[in-house]
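**Q** no sequence for this one, just the structure:
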């Protein structure tokens, strides 16, 4: 068994402050003996709007957020302390003026060894809620990243809205995934309705662990004009929170609480691949799937 954690953040528009917050969370995870820390979508920053996001985005080599994490991991490694980090960030796109919403994997040396670009973008009008157009500032990805080996098992990366499209999770399971990740910044309305349901569904669909690190609470995202005017900024974007770890039977085995809304927190659980294999053996879904009927096999 391997101890992992789904971290919870309340990211602002400051890459420096968010990096410092994550470093503190890494220190806490190390104290608790956690071997992999999963962090939310857009941990580096959340912006006021699309144009603000394009101004904030930094390349990997220039991002103070990324550099803070790498420095921390390198320092820990020099002391013989090893922890892996999965975190959601923004990157500038080489193809357009939009950003890329990516999930990256740091090994224990602070090296980025995996990168996934979000495929499905959140373009919706939530009834009695916010109007969000992620595609205004974000370029969609077009590839499924194959699962990769980690100390806890084979991990597959997804991001937030991807969880609503089961074909991604099914493809990842077919490619060998044992742990699915959906770092997110769910709205309060959609989170209250679907967050737990979607996570448990993907776990049951694929008989895999599902890890959902979440943004939480009202986000302080003033742009340059707000800061120059010196007026009190009133957050308009609020995230649902409730970071989760779900086992292959669909049971929620760790969750941050309502008390932790808007705060950093950890949902902690063991990944037990022996349990995973028992679930898959007792209900052999992958040997019973009917690609001959449906004409394809995801």
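**A** Okay, I see it. Just so you know, these numbers come straight off a predicted model, no measurement behind them. Residues are numbered from 1 along each chain as shown.

**Q** Please count neighbours and contacts with C-alpha atoms only from this point.
**A** Noted.

**Q** what about residue 275, how many neighbours?
**A** Residues near residue 275, counting by other Cα atoms under 10 Å, number 14.

**Q** residues contacting residue 179?
**A** Listed by Cα atoms under 8 Å, 6 or more residues apart in numbering, the contact set of residue 179 reads 153, 154, 155, 156, 208, 209, 210, 211.

**Q** By neighbours, which of those wins?
**A** Busiest of the contacts of residue 179 [other Cα under 10 Å] is residue 209, holding 30 neighbours.

**Q** measure stretch 283-298 end to end?
**A** 19 Å (Cα to Cα, to the nearest Å).

**Q** Can you tell me what sits against it?
**A** 167, 170, 171, 174.

**Q** longest helix in this protein, by residue count?
**A** helix 15-31 (DSSP state H).

**Q** list the helices and strands that helix packs on?
**A** If you count contacts as 3 or more Cα pairs under 8 Å, 6 or more residues apart in numbering; DSSP states H and E, helix 15-31 packs onto helix 64-78.

**Q** Would you mind listing the buried residues in the helix it packs on?
**A** 64-70, 72-77 (16 or more other Cα atoms under 10 Å).

**Q** Including distance to residue 50, could the residues you listed go into a markdown table?
**A** Converted to a markdown table, the buried residues of helix 64-78 look like this (distance: Cα to Cα, whole Å):
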| residue | distance to residue 50 |
| --- | --- |
| 64 | 21 |
| 65 | 20 |
| 66 | 21 |
| 67 | 24 |
| 68 | 25 |
| 69 | 25 |
| 70 | 27 |
| 72 | 30 |
| 73 | 31 |
| 74 | 33 |
| 75 | 35 |
| 76 | 36 |
| 77 | 37 |
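
**Q** So the closest residue in space to residue 77 that isn't next to it in sequence, which state does it fall into?
**A** Leaving aside its chain neighbours, residue 77 sits nearest to residue 109 (6.0 Å; criterion: Cα to Cα, 6 or more residues apart in numbering). Following DSSP: H, G, I helix; E, B strand; the rest coil, the label given to residue 109 is coil.

**Q** just checking, residue 109 touches residue 71?
**A** No. Between residue 109 and residue 71 there is no contact under Cα atoms under 8 Å: 9.2 Å.

**Q** so how far is residue 248 from residue 144?
**A** Applying Cα to Cα, the value for residue 144 to residue 248 is 21 Å.

**Q** second one coming, line it up with the first:
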């Protein structure tokens, strides 16, 4: 539910209540949605069998990534819960979480929603709005939160890459904070969202122990900034950061960078994949957050008399209740 911002976490609070194993599944997906969902189910089971209690899938895990694919793979999520016909991915993710007794950050899927556009438009898609949406489920299979990608991937690097998600997608409008009972709070955002430190800072000030980004950087931006962005958000906020990418498929139109990784509160990379399909794991412990914040006490040194606390102005965010 949407809510006004609570007070930021107090110094000394143990943000992660107990150690937990997190897994990022660097999934290889193709054009067959049903096959993608079945493959994701197998890999989630594998991660859970290895002891992971928080499992993350990549951006657009159920479909190819690209503006040409978003409308044809889009599913209706509202009102929630959707029927299995409206959203097979919703029900598949719910079952994966329930069957394996895990918290599941379900990467992202293309979402279709009604639009305010005139139904008389000659454009058959004018009556539809599309989002890039991440769903997080509890060990009982209940939906805990949904995040619509806030910052759309519109870039042009001459001679290398041009991509404009806004040709098809609309942006979300909130910071998404998810309470995982027994552990604490995480923030979920998607890919290009990581380039905007304000979103991460708000989540960290609200008491999150981790920032989780399903993402699909490409082979131009990936080697430049993928690891760097993960380390920067961890360093700025002194919490864990997990980035989960699709595996690279050179036969696809979009080449994902891969290199799923987990970064600790001192900005050290704990684990990093290469480009092929794999699962990377990390044991994360709240004491590492406290050690980082005691050693380099940014939380006590911020000068809000000089600059504003961005979390105080965050009027659009959503947090589920424990």
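**A** Sure, I can see it. Remember, it's a predicted structure, so these values are computed and weren't measured experimentally.

**Q** Which residue ranges of the stretch 51-200 of structure 1 form helices?
**A** Residue ranges of the helices in the stretch 51-200 of structure 1, as given by DSSP state H, counting those that start in this stretch, are 64-78, 166-174, 188-190, 196-206.

**Q** would JSON lines of those with distance to residue 7 of structure 1 be doable?
**A** Conversion of these to JSON lines gives the following (distance: least, Cα to Cα, whole Å):
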{"stretch": "helix 64-78", "distance to residue 7 of structure 1": "14"}
{"stretch": "helix 166-174", "distance to residue 7 of structure 1": "21"}
{"stretch": "helix 188-190", "distance to residue 7 of structure 1": "18"}
{"stretch": "helix 196-206", "distance to residue 7 of structure 1": "16"}
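
**Q** Quick one: closest of those to residue 32 of structure 1.
**A** Closest to residue 32 of structure 1 of the helices of the stretch 51-200 of structure 1, according to Cα to Cα: helix 64-78, at 14.3 Å.

**Q** And the closest one, what does it pack against?
**A** helix 15-31.

**Q** Please work out the angle formed by the directions of the helix it packs on and helix 64-78.
**A** In terms of direction (axes from the mean of the first three to the mean of the last three Cα atoms, to 10 degrees), helix 15-31 of structure 1 departs from helix 64-78 by 30 degrees.

**Q** according to the alignment, the longest helix of structure 1 goes to what range in structure 2?
**A** Matched against structure 2 by TM-score structural alignment, helix 15-31 of structure 1 falls on residues 33-49.

**Q** sorry, back to before: select, out of the helices of the stretch 51-200 of structure 1, the one closest to residue 84 of structure 1.
**A** helix 64-78 (8.3 Å).

**Q** All the strands of the stretch 101-250 of structure 1, residue numbers only.
**A** Here the stretch 101-250 of structure 1 has its strands, by DSSP state E, counting those that start in this stretch, at 112-117, 123-125, 131-133, 138-139, 148-150, 153-157, 179-181, 209-212, 214-218, 238-240, 244-246.

**Q** The fifth one vs structure 2 - mean distance after superposition?
**A** So the one you mean is strand 148-150 of structure 1. Once fitted to structure 2, strand 148-150 of structure 1 is off its aligned match by 3.3 Å on average (mean Cα distance after the TM-score superposition for structure 1).

**Q** Could you list the buried residues of that strand?
**A** Buried-residue list, strand 148-150 of structure 1, by 16+ other Cα under 10 Å: residue 148.

**Q** Could you list every helix and strand in contact with that strand?
**A** Going by 3+ Cα pairs under 8 Å, 6+ apart, strand 148-150 of structure 1 lies up against strand 153-157.

**Q** helices or strands up against the strand it packs on?
**A** Using 3+ Cα pairs under 8 Å, 6+ apart: strand 153-157 of structure 1 touches strand 148-150, strand 179-181.

**Q** which residue numbers in structure 2 go with that strand?
**A** So strand 153-157 of structure 1 sits over residues 184-188 in structure 2, by TM-score structural alignment.

**Q** Ok, stretch 114-128 of structure 1 next?
**A** Going by TM-score structural alignment: stretch 114-128 of structure 1 matches residues 145-159.

**Q** Flag every buried residue along that stretch.
**A** 145, 146, 147, 148, 149, 150, 151, 152, 153.

**Q** which residues touch the residue nearest the centre of structure 2?
**A** Ranked by distance to the mean C-alpha position of structure 2 (Cα atoms, centre = their mean), the top residue is residue 213 at 3.4 Å. Listed by Cα under 8 Å, 6+ apart, the contact set of residue 213 of structure 2 reads 188, 189, 190, 191, 194, 241, 242, 243, 244.

**Q** Tell me the one of these nearest residue 291 of structure 2?
**A** Taking these together and measuring to residue 291 of structure 2 by Cα to Cα, the closest member is residue 241, at 16.2 Å.

**Q** Residue in structure 1 paired with that closest one?
**A** With TM-score structural alignment as the criterion, the equivalent of residue 241 of structure 2 in structure 1 is residue 210.

**Q** In contact with that match, which residues are there?
**A** 179-182, 199-200, 202-203, 244-248.

**Q** mind running it again at 7 Å?
**A** 179, 180, 181, 199, 203, 245, 246, 247 (Cα atoms under 7 Å, 6 or more residues apart in numbering).

**Q** Residue 94 of structure 1 now?
**A** So residue 94 of structure 1 contacts nothing (Cα under 7 Å, 6+ apart).

**Q** how about it, what's its match in structure 2?
**A** Correspondence of residue 94 of structure 1 to structure 2, assessed by TM-score structural alignment: residue 114.

**Q** before we move on, what about residue 179 of structure 1?
**A** So, by TM-score structural alignment, residue 179 of structure 1 is matched to residue 210.

**Q** Equivalent analysis for residue 236 of structure 1, please.
**A** In structure 2, the residue paired with residue 236 of structure 1 is residue 253, using TM-score structural alignment.

**Q** Just give me how far stretch 21-35 of structure 1 sits from the chain centre.
**A** Its chain's C-alpha centre and that of stretch 21-35 of structure 1 lie 17 Å apart, by Cα atoms, centre = their mean, to the nearest Å.

**Q** Check stretch 190-204 of structure 1 too.
**A** Between the centre of stretch 190-204 of structure 1 and the centre of its chain there are 15 Å (Cα atoms, centre = their mean).

**Q** Next, the distance between the ends of that stretch.
**A** 20 Å.
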